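# Just a sequence and a predicted model for now, questions to come.
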Amino acid sequence: MDTNQYMEMFLEESKDHLQSLNERLLDLERDPADSSAINEIFRSAHTLKGMSATMGFTAIAELTHDMENVLDLIRNDKLKADEDIVDVLFKCIDALQQMVDNVSDGDPENSVEVKDLVDRLNAIATGNQQPAAPKAAESAGKKADNETIVPPTDIELSDIDLDLINSAKDSGLRAMQVKVILADTCVLKTVRSYMVMSALDEIGDVIKSIPPTEDLEQEKFDLEFELILLTGEEEQKVESILMNISEIKKVIIKLINVPAPVKKNISVEKKASVPAAVKKNAPAVKKQAIQHHDNMKSGQSVRVGIERLDSLMNLVGELVINKTRLEQIGNTHRIAELVETVEQMDRVTGDLQSIVMKVRMVTVGQVFNRFPRVVRDLAKELNKEVNLTIEGEDTELDRTVIDEIGDPLVHLIRNSMDHGIEHPDDREAKGKSRVGKVGLIARHEGNNVIIMVTDDGAGIDANIIRNKAIEKGVITQEDGDNMTDAEAVRLIFLPGFSTSDVITDVSGRGVGMDVVRTTIEALGGVIDVETKKNEGSIFKIKLPLTLAIIQALLVDVQEEIYAIPLAAIDSTINITPEDIKTIQNKETIVIRGEIIPIVRLDRALNVVSAEDKEDEEIYVVVVHVGDKKCGIMVDKLIGQQEIVIKTLGKLLSGIKVISGATVLGNGQIALILDVAILMQ
């Protein structure tokens, strides 16, 4: 079999199962008696094993098989999921993740060394396994390898089921209880169950299934299910038909005998096929299975590569640009019909843009769900007790932002746990709970998403930060004396700054917080920190919903047009040269009693400027990044416009003041200003 066509599906499904294994194993660690958790873990491991075996990745299949041996003992209450066993299982999951990553990168899956893990799993399994009680001969069938096959048990039948069975018997049909056992390597169990339903539909009707159809559709069953079939065929024929379906390991059939019904005035048309009464009332199981198959064919959801979504977004962007161009032509030449058409086109492109944006949106839960495991492992490494709470995991962000935000959040979580949360004994001495709290919170705020990492630890001592910065030569003593505590705390975001005297695997290498700030600002966001000594810290990240199409204010500087993102603008004002005051060699203005530094955009961009006119009004765009404000002096204000962000490419990527470019309606290029860099 050519498995290459299934590779993408295998990698995606493996990722989902590994994430499920991580999450549910954490649940099991918290509550070793959680039967639903162990069942989900077993099911995910079993499915991953089957998928891997089908794809030919034997190393993954063998490791998951050895995990199954231990999980089965836990599931059957023959083994307790203590700390040592959970640690081994977590290491197995890490090894499996590395194997899947190797497959994704085109490397051999078996390059990961797992012999020690396999030996430990086997030792756990053989050291605790108890011999199973023998099954009665009449209640069990045997396979060649002595595996016990349990025959169908009696199924509780409703009055409707009994009426259907008796009606069928009156027509000379048989009622059979069919138990289907899938092969251990079965990958798509739902598809196999549908194939069974379809095959039986050719020779009769299925009136009941155990588990219910909904569970079969959602693959909420292990490797076996049972059906009630009404048919005119012999048992051997039914068994033969089903055994011809691939990945069916065993079919066991038992005839159903029910008491004769009380005579009713029911007319039943006798014929060789299934009676009309049975056909009419028939099984929702079969209908739902067919509906499920139709859905599978038409596709209720489709996996689409991010490259295709990017291409679609680019096309929508071009449409927005040309719409603006048509709007300009219509207004310039006063073509009423064109203006009316463009207005309608504006509504359509707006709806199309909104749909494309939503398609690109994914929940931050895809990033957040990795952190329970991170916190668990780091707490053990640091010998601390930490409880992680997550809020707002359903908050949506652009896929591009989601892909980039993971690493900064890892840095912030590690920082909170290493620098923030104290050792349990120290917390107890302060009158705190021994268990520290770390929080991950996400929420929408206008056209932005706010993500916060909180902790109830020691907080950040502004004096320690200030003194360390002076010691390292980052700031002067005079600068330190003039700094507020809030400004001093923000020094942690400077490159190479660290307060740790000891280098560890967790922190103290002088990297991390500056990387966080750089990454966040590259995404068009800002980061800030609030802290109180002995109460904790809050790192607050503000990110744009999308990076593709934004609202911007167009400004003119020396006959060149520039775009300032509207989300960064506080207000626009007109001033005169007399309003500009110089404080500590910096030009400033006063707005409503607040002193705000100003930046002359022509000087910042090194463009030739005309001589200043003393009586001429000056346009100032007041922008903000976090709590900091700045006024940007420009020649003219053109107006607000929706723009499509285009990257500058590798050749111009080093220009810090410019974050991108856009094409205006008249075909002219406008550069997009990086407000955060201008304010530095």
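Good, I have the coordinates.
# make it CA atoms for all contacts and neighbour counts henceforth
Noted.
# Now for residue 304, how many residues are close by?
A count of nearby residues for residue 304, using other C-alpha atoms under 10 Å, gives 9.
# and the gap between it and residue 196?
From residue 304 across to residue 196, the span is 30 Å (C-alpha to C-alpha, to the nearest Å).
# Check the secondary structure at residue 505 for me.
coil (DSSP: H, G, I helix; E, B strand; the rest coil).
# residues in contact with it?
By C-alpha atoms under 8 Å, 6 or more residues apart in numbering, the contact set of residue 505 is empty.
# one more structure, for comparison:
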Amino acid sequence: MESSSLPELTGLFLDEVEEQLQIMEQEILKLEQYGESEETIQSLFRAAHTLKGSSATMGFDEMKRLTHELEHVLDRLRNRHLRATKSLINLLFKGLDQLRVLKAEFAEGVGTYTEIGPLLEELQHAADGEADPVEGRNEVPEAFLFTGDPAIVSKVQDALESGLKVYEIEVHLSPDCPMKSARGLVIHNQLDAWGDLLEAAPTLEELRREESFSFTALRFLLATDADPSRLKEALLSLMDITDVTVSNYHPLKQSHRFERMSIPSDEPEKRTISPTIAERGRGAQTIRVDVERLENLMNLVGELVIDQTRISQVERVLHHRYLSDENVDELRHITDHLIRVIVELQDSVMKVRMLPIEQLFTRFPRMVRDLAQSLKKEVDLVIEGGETELDRTVIEEITDPLIHLIRNAVDHGIEPAEERKRLGKTTKGRLRIRAAHEENQVVITVEDDGAGIDPVKMKESARLKGIITEEELKRLSDQEAVYLIFRPGFSTASSVSDISGRGVGMDIVRNHIEKLNGVIDIESKPGEGTRFKIKLPLTLAIITGLLIKLSGRTFILPMSSVVEIVRMPPEAVQTIKGDTVVVIRDRVLPVIWLHDYFHLPRVPQKKNHHPIVVVGIAEKRFALMVDELMGNQEVVVKSLGTYIGKVVGISGATILGDGRVALILETAGIDQLIRRKW
């Protein structure tokens, strides 16, 4: 079946594939971190089975064949015929990546697909046990047998608090062992003598009750102070035992607040992960809606918001003109009700456009895992606030900047394990990504505990590259030096890797964020780490704007860029070395007349106090001189269109209540205009 033959069915199929691929990625990461829990493997198996059925229905043979082989491997894993070794995990990720490629090719309708024969052979060999199923057994790997039973967890915690170690032990018997029950009892008694046997499969009662077994492996949970290598050696010395695995035990827990991933880790610690997409979706009643329909609905609501403003203005005029007219009073009541309905409608449509930012955050664990492995680093990824909602358009636009910041943090922020150990840090670096609502904005932080940004090196690098003059360098504080990272072409890296170069492209990151009417700040301490803090508006479609007048014309400043509004006497504006400045709260700020940049005449002020709007971009602050402040209101952002194109300093336009068009100022663009003139 061609992907273009049934567009609606194809769209539903692709949505289903993407959802199942996300589940598979999350579950493979869990499998790597926490071992072979029955729940994780079953969830993986269900996802692969669902994809196989869906692709078969669509006549997508390549995906059906690949998911069939993945399903076979997972079935072998589920039945304990295979082990979740590093090579098998990597093979599952390889299969997942190939499924994404096939999905993209199907969506494009190319008709021909990437050759999957070699990968199918790899999966077949793995299912037959030819993919190094016992890799790494000389070490003490992470546990995978018992998965969070509250009674077991309580026993484990009591044992750990008393200073004991807790191990999962798997003992493989020879297939031709004549008395498996008797041999099982011997092993059981031997382990019981070494410590406190918390759990066993089969249990002691089952071993005594049955005369014969078809099993070839026994599994135990043991609390002991014995050395794991001595345990293994003692068990291997018994007859009819072919192999023994001793593993650290960590109970698997779940939380809705944040998810965590370690790559790699040999240290026991509490870990928390978020529920899968399938788990979150249980019980929810949802339908899929085409994005274009949502966009059209948002545009119609935007038109209503404009008309609401105009109706309110007309009502006020009529009310003042005809005070005693009952019809005007009735119009006021109708207008008030209409405004309430439009506000509620606007809020509802905005919520429909909102998506949890977790849909973006789910991409990062796999990315960080692959980066850490390729760089041979140990990284502990903590993700918080995935439930924070943001406009889907903003999520799409912020993806690339966030990926760049994360790759920089892993590549150049977090030091290698040996270096961290030498510095007295834990060998495992910490990378924290967090989202939260603050007032009418979303704040996203990307924080690492790596090397930090050294302001001395920043200044020296900027001087050598000619980015800053010697005179500017002398006036530069350490905090301001850190922000040099956003200058075009700036980098402190001695060599730029194919992953990232800290500083390379950071100017693009900031420009991208500022185009969203957002702000990015940096906090960094050498040797302790770096935090990037991004503030974004909830939506780009409707913003709260400050209405200002310049030479009789109305302009709108996004409130997200406004730091404060003050009124100052004319004598407060001073000139220092040819630059006009004003001192506000003990800080010297450059004064900007937007009139000059938009070729408008300055209007002499008749009042004793001049209105000044302080605007902020990252660490920068400047004071805008305006003729008049007209209050703030919600405005619908309209594009200038391809005919006019991009205008520096202008992000769009809106229609005011009186029907006139007002231009919406872009703070980042104003900053560019200022730099050009200077």
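Received the coordinates, thanks. It should be emphasised that the depicted structure is a prediction, and the values quoted were computed from it without experimental measurement.
# Let me know the secondary structure of residue 218 of the second structure.
strand.
# That one: neighbour count?
Counted by other C-alpha under 10 Å, the residues lying close to residue 218 of the second structure total 18.
# Disregarding flanking residues, what is the spatial nearest neighbour of it?
residue 171 (5.2 Å; C-alpha to C-alpha, 6 or more residues apart in numbering).
# The helix or strand where the one you found lies - contacts with which helices or strands?
Per DSSP states H and E: residue 171 of the second structure is located in strand 165-173. When contacts are defined as 3 or more C-alpha pairs under 8 Å, 6 or more residues apart in numbering; DSSP states H and E, strand 165-173 of the second structure sits against helix 150-161, strand 217-224, strand 241-248.
# okay, the next helix or strand after the last one sits on what stretch of the first structure?
Okay, so that is strand 241-248 of the second structure. Counting by DSSP H and E, the next helix or strand C-terminal to strand 241-248 of the second structure is strand 253-254. Against the first structure, there is no aligned range for strand 253-254 of the second structure (TM-score structural alignment).
# could you pull out the helices for the stretch 401-550 of the second structure?
417-422, 455-464, 470-475, 478-482, 506-515 (DSSP state H, counting those that start in this stretch).
# For the last one, buried residues please.
Along helix 506-515 of the second structure, these residues count as buried under the neighbour rule (16 or more other C-alpha atoms under 10 Å): 506-514.
# ditto for the fourth one
By neighbour count on 16+ other C-alpha under 10 Å, the buried set for helix 478-482 of the second structure is 480-482.
# Other residues contacting it?
453-456, 458-459, 522, 524, 619.
# now that helix: which residue numbers in the first structure?
Under the criterion TM-score structural alignment, helix 478-482 of the second structure matches residues 485-489.
# ok, average deviation of the matching stretch from the second structure?
Once fitted to the second structure, stretch 485-489 of the first structure is off its aligned match by 1.2 Å on average (mean C-alpha distance after the TM-score superposition for the first structure).
# Just give me how far that stretch sits from the chain centre.
Centroid separation between stretch 485-489 of the first structure and its chain, computed with C-alpha atoms, centre = their mean, to the nearest Å, is 34 Å.
# and what of stretch 516-527 of the second structure?
Centroid separation between stretch 516-527 of the second structure and its chain, computed with C-alpha atoms, centre = their mean, is 17 Å.
# so where in the first structure does that stretch end up aligned?
Stretch 516-527 of the second structure corresponds to residues 523-534 in the first structure, going by TM-score structural alignment.
# got it, and stretch 435-449 of the second structure?
Against the first structure, stretch 435-449 of the second structure falls on residues 442-456 (TM-score structural alignment).
# got a list of contacts for the matching stretch?
In contact with stretch 442-456 of the first structure (C-alpha under 8 Å, 6+ apart) are residues 364, 391-393, 395, 397, 409, 412-413, 416, 420-421, 436-441, 534-545, 567.
# Buried ones in it, by neighbour count?
442-444, 448-456.
# Distance to residue 359 of the first structure for the residues you listed - can I get that in a markdown table?
Output for these, formatted as a markdown table (distance: C-alpha to C-alpha, whole Å):
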| residue | distance to residue 359 of the first structure |
| --- | --- |
| 442 | 20 |
| 443 | 19 |
| 444 | 18 |
| 448 | 17 |
| 449 | 17 |
| 450 | 21 |
| 451 | 21 |
| 452 | 25 |
| 453 | 27 |
| 454 | 30 |
| 455 | 34 |
| 456 | 37 |
